[in-house]
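In: Return a 3D structure for these sequence lines:
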Amino acid sequence: MSRSAIKLHTPAGRKALDKMIHEAERKAQEQAAAKPARPGAKAAPAATAKPAAMGAGEIRIIGGQWRRTRLAVAQKPGLRPTPDRVRETLFNWLGQDLSNWKCVDAFSGTGALGFEAASRGAASVIMNEQDAELVQQLRRLQQRLDAKAVKVVRGDALSCLKTASGQDLVFLDPPFAQAELFEPAIQAAVAALNEGGFIYLEAPEAWTEERLLELGLELHRYLKAGAVHAHLLRKQ
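Out: As a prediction, this is how the structure comes out:
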């Protein structure tokens, strides 16, 4: 269509003209990019990609009073927060409402599990972490949420569990590379639980029902998500 044929007083005409102008600008940009740079001219700065984040970056609380709240977490190599989908499934298993429950998040890390429990009404949540930087991050998140039910402590997970008692739910998410931690942590968690209490265990492999029975536990629920084997265990 020639420009003389465009009727500018009509919507179709204005649209056609805009299209022609846009196409002319695009061709001009392509031609400019194809021309060799003049000697001595400065090259245009290249676009730089954002570095990939190390660690979680942020977590999202799935349910409860802080539902959909996004919380920044320390970005550390190897930090492995429980995925949103797995947490959602876990709390569906537990019945969503944790009012009056007493909980321990023994290897707290990002705090995803402990803050989720507090959001859903838990009466107390002990969040234990050994890494000093992560402890400070957890305390900042606690203050931001005004999470009065949450107590952040720094220390060894096994020692924390051995001093806890009368708990309804213990979260166990030890570093996958430290296989020697799993059985002692489970034993300490069993001792800390009320009768009928739950342990949520994340592990790099599935624990058999026979092995769990020897520790006084029954397998209540199980799922596999990627490299994570998630178990909800109940004290017999």
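In: Please make it C-alpha for all contacts and neighbour counts, starting now.
Out: Will do.
In: can you pull the buried residues of the helix ranked longest in the chain?
Out: Identified as the longest helix of the chain according to DSSP state H is helix 11-34. For helix 11-34, a neighbour-count test (16 or more other Cα atoms under 10 Å) marks Ala16, Leu17 as buried.
In: Same check on stretch 184-192?
Out: Result for stretch 184-192 [16+ other Cα under 10 Å]: buried residues Ala185, Ile186, Gln187, Ala188, Ala189, Val190, Ala191, Ala192.
In: So which residues of this protein form helices?
Out: 11-34, 84-94, 112-119, 132-145, 157-163, 182-192, 209-214.
In: What is the burial count for Leu223?
Out: Look at Leu223: counted by other Cα atoms under 10 Å, it has 15 neighbours.
In: and for comparison, fold this next one:
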Amino acid sequence: MRIVGGSLRGLKLADLGDGDRAAHLRPTSDRVREAIFNLLVNGTQGNPIPGARVLDLFAGTGALGLEALSRGAAHVTFVDDGATAQALIRSNVARARAQAGTDVLRRDAMRMGDNRAAPYDLVFLDPPYALGLGERAIVQAIGGGWIAPGAMVVWEEGRPPLVPAPLKQIDQRRYGDTVVTLARLPDAARG
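Out: Okay, the predicted model is just below:
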């Protein structure tokens, strides 16, 4: 696994192989990650990455958040409650020398509580497939004030997710066994 674009392009990330099923880790392939960032950068909604505060829920290896940082995001907060994921994220942040621009929270993405900092402009959501965890996590994040009005949500699943209101789906693509859904929180929406 490598960073596929931006200032960290080519950086090799800690190797997880095909994933860690016991820890529910299934890293986003380089090909799917590149497709996601092409959608963001070249989409009709405008590139949401430069200067963004990024929230990476179910962060796993941290590859999505680090890719955003490589492409100009201002700050990334990684959220995962697994010990294996925490070790991988910290290792990858160190490899990228990105400690100053990141936070790593050991927290259940479905029980985020209230946000006490500025909300996030770009959210990556990559839950274990087919368990309905993404739906619960995004509702909690919106309700807790984690997601800024107008924010873009990038959601990976094995099937098309049930995008909860007030999010508005704006695009959806299939890449092999991965469905990528882009949604936006309306500017007037607050938790």
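In: and the helices of structure 1 as CSV, adding distance to Arg234 of structure 1?
Out: Below are those laid out as CSV (distance: least, Cα to Cα, whole Å):
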stretch, distance to Arg234 of structure 1
helix 11-34, 65
helix 84-94, 11
helix 112-119, 17
helix 132-145, 28
helix 157-163, 17
helix 182-192, 9
helix 209-214, 10
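In: In structure 2, what range does the longest helix of structure 1 match?
Out: On structure 2, no counterpart of helix 11-34 of structure 1 exists by TM-score structural alignment.
In: same question, stretch 101-121 of structure 1
Out: Aligned using TM-score structural alignment, stretch 101-121 of structure 1 spans residues 52-72 in structure 2.
In: Straight-line length of that stretch, end to end?
Out: This stretch, stretch 52-72 of structure 2, spans 8 Å end to end (Cα to Cα, to the nearest Å).
In: Over to stretch 16-27 of structure 2?
Out: Using Cα to Cα, the end-to-end distance of stretch 16-27 of structure 2 comes to 8 Å.
In: same question, stretch 107-123 of structure 1
Out: Taking Cα to Cα, stretch 107-123 of structure 1 runs 19 Å from one end to the other.
In: Ok, stretch 68-80 of structure 2 next?
Out: Using Cα to Cα, the span of stretch 68-80 of structure 2 from its first residue to its last is 17 Å.
In: Name the surrounding residues that touch it.
Out: Under the criterion Cα atoms under 8 Å, 6 or more residues apart in numbering, residues 3, 5-9, 49-60, 62, 65-66, 86, 89, 101-109 lie in contact with stretch 68-80 of structure 2.
In: Nearest residue to the middle of structure 2?
Out: Phe124 (2.0 Å; Cα atoms, centre = their mean).
In: That one -> structure 1?
Out: Aligned counterpart of Phe124 of structure 2 in structure 1: Phe171 (TM-score structural alignment).
In: right, and that match touches Gly111 too?
Out: No - with contact defined as Cα atoms under 8 Å, Phe171 of structure 1 does not reach Gly111; the gap is 10.5 Å.
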